[in-house]
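[1] Please work out how this folds:
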Amino acid sequence: MTPAREDAVITWTEPDPVPLRGTLVVLPGRGESAPIYERFGRRLAADAYRVHVLGTAPSDSPERAHEQLAEIIETADVGTPRIVVGSDAGAAYAAHLAAQGKLTGVAALVLAGLPVAAAAAPARDWDDELDARTFCSTHRGRISAAGVRPAELFTDLPAAWFDPAVPAGVDLPVLGLHGRDDDISPVAEARAWYAATPRAELVTIAGGRHDVLNDQTHRTVAATVVLFLERLRGSSALTPIAVTEALGDPR
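    Just a heads-up that it's a prediction; the model follows:
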């Protein structure tokens, strides 16, 4: 991990001498700081994917976040896929940029806990916010220790990010990850958004809350991301690699 100033990008790198398999750029959600993605970064880096987490959340400064994102994509290895990962507002902003054609060089999107409306959920106290975000005790401890600014999850987002034309305008492969128990962005609403996106697939997480990348099922979520990335490397059509066979009656 390479930390620097407060708004700097944090990076987890692939183990030497394992060849790089791809570059991920994570756009944090409302109120989030980059270090809370350490588990995700380390786990993906162990599989030889370089992970950068923006120091500026799009909800804080879309312009600065886009600037940081563009710098990373421009300098990343062009011989391997470059993928944008967004959580919460970061997911909405990533989709907005893709629909505007502003993600040149990006091979795919991974969208986690995608909000589908500019209006935020009703405000809650800190204990209720923790419950809305995660049931993982480790993640709760991390975000309680200054990893998240309280109450920012309940702030509205720019209406332009939620233009009805956005889903159909995202011309990239999209992996959606969404907690089935997410009451900040209900999964039924997210499902309709993904259904309108030409190249999207949605994976819902049983018992998952809003911070689906860092929730108690973070290992399963990380594995799901790796499976998607490996399919992306193998074929632009995302041809399955591991195929579940339909078994006949054993009798």
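
[2] For the rest of this, base every contact and every neighbour count on C-alpha atoms.
    Noted.

[3] how about the helices in the protein?
    Residue ranges of the helices in the chain, as given by DSSP state H, are 38-46, 62-75, 89-99, 126-133, 137-142, 166-169, 187-195, 218-234.

[4] Pick the most deeply packed of those.
    For the helices of the chain, the stretch with the most neighbours on average is helix 89-99, a mean of 26; neighbours defined as mean count of other CA atoms under 10 Å.

[5] residues in contact with that one?
    Applying CA atoms under 8 Å, 6 or more residues apart in numbering, the set of residues contacting helix 89-99 from outside is 26-30, 57-59, 62, 84-86, 103, 109-116, 157, 160-162, 166-172.

[6] from those, which would you call buried?
    Neighbour counting with 16 or more other CA atoms under 10 Å marks 26-30, 57-59, 84-86, 103, 109-116, 157, 161-162, 166-167, 169-172 as buried within those.

[7] Second chain to compare with the first, below:
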Amino acid sequence: MPFLDHPRGRAYYRHWAAEQPRAAVIFLHGFGEHTGLYHRYGFALNAAGIDLWAVDQFGHGLSPGDRGDFGTIEDSSALADALTELAADRHPRVPLVAQGHSFGAVVTLFRVLAHPQAYRAAVVSGAPVVAVPALRDANTTFDLDPALLSADPFYVDSLINDPLAFVGADGVALVRELDRGWDRFGAELPGLTVPTLAVHGSNDMIAPVGAVRAYAEQIDALRFVEFAGARHDILNEVQHRDVAAAVVGFIADQLG
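    Take a look at the predicted model:
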């Protein structure tokens, strides 16, 4: 089993390898998820000649840590750094794309703002780019209804029955780190220069779509694609094939 070394422990990762990759995506999942929920997304990218590298973040999947506790944005970023090094070593001349979902999207935006030269492009989904009132109470234990996340019965069944997935956990650490992101984005996100695609569901009850749409209207580097009726976990929604196609098309555009 492949693991990344980190001072907090060894983090498990997966690599979906294309036969002759033309790009490699470095992916960070969101709260309650793990890399095993992204097989069909990985296969969709592989079919388009794109590698997918993804890590179980701390407190998730097969990586150590208290349930739901990512640690800090810097901890997650260090895992993405390690994945990036692996991908670059495997195929030194293949362009790299940073991607994140939900909390992973927050970390991904931090990364491309701080190091715009590291990636050819970025992709974010279900990105909570402004404060979400329901997440402001750091003393609340999250207990989400899986139906709020996706209408895809296959994926909802995975959330309910997969022992590595969950919809409830202590949210103190998550809200603390989201607050850091929200404080920074208002001042710095308009300066985004890395070509970035934001895919978002119109019926996202976790991270409302309006904030991402508004940022996209202000930021030349930010391309926005909204999917009607889709919920928060858009990469695992009923429209997952269309979402993957949008990502593949965007990456192809950036490769020229």
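
[8] I figured Val212 of structure 1 hits Asp181, correct?
    No - the criterion here is CA atoms under 8 Å, and Val212 of structure 1 misses it with Asp181 at 10.0 Å.

[9] neighbour count winner among these two?
    Taking Val212 of structure 1 and Asp181 together and counting by other CA atoms under 10 Å, Val212 has the greater number of neighbours (27 against 19).

[10] Give the equivalent position in structure 2 for that one.
    When the two structures are superposed using TM-score structural alignment, Val212 of structure 1 falls opposite Ile234 in structure 2.

[11] Was I right to think that match contacts Gly126?
    Yes - because the distance of 6.9 Å satisfies CA under 8 Å, Ile234 of structure 2 is recorded as touching Gly126.

[12] Which one of the helices of structure 1 lies nearest to Leu20 of structure 1?
    Checking these against Leu20 of structure 1 by CA to CA gives helix 38-46 as the closest, at 9.1 Å.

[13] Contacts for the closest one, please.
    Judged by CA under 8 Å, 6+ apart, the contacts made with helix 38-46 of structure 1 from elsewhere in the structure are 11-15, 50-52, 213-214, 218, 222, 226.

[14] Mean distance of that helix to its aligned residues in structure 2, please.
    Between helix 38-46 of structure 1 and the aligned residues of structure 2, the post-superposition mean distance stands at 1.2 Å (mean CA distance after the TM-score superposition for structure 1).

[15] can you tell me what part of structure 2 that helix aligns to?
    Taking TM-score structural alignment, helix 38-46 of structure 1 hits residues 39-47 over in structure 2.

[16] The matching stretch: how far from the chain's middle?
    The chain centroid and the centroid of stretch 39-47 of structure 2 are separated by 15 Å, computed with CA atoms, centre = their mean, to the nearest Å.

[17] what does stretch 176-190 of structure 2 give?
    For stretch 176-190 of structure 2, the distance to the chain centre is 16 Å (CA atoms, centre = their mean).

[18] same check, this time on stretch 190-199 of structure 2
    Averaging C-alpha positions (CA atoms, centre = their mean) puts stretch 190-199 of structure 2 14 Å from its chain's average.

[19] residue range for that stretch in structure 1?
    With TM-score structural alignment applied, stretch 190-199 of structure 2 matches the range 168-177 in structure 1.

[20] Between its first and last residues, how far does that stretch reach?
    18 Å (CA to CA, to the nearest Å).

[21] Please name the residues that touch the closest residue to Tyr38 of structure 2 other than its chain neighbours.
    In this structure, Tyr38 of structure 2 finds its nearest non-sequential neighbour in Asn236, 7.8 Å apart by CA to CA, 6 or more residues apart in numbering. Taking CA under 8 Å, 6+ apart, we find Asn236 of structure 2 in contact with Tyr38, Ser150, Asp152, Tyr155.

[22] residues contacting Ser137 of structure 1?
    Ser137 of structure 1 is in contact with Gln216, counting by CA under 8 Å, 6+ apart.

[23] what's the matching residue for it over in structure 2?
    Counting by TM-score structural alignment, Ser137 of structure 1 lines up with Pro153 in structure 2.
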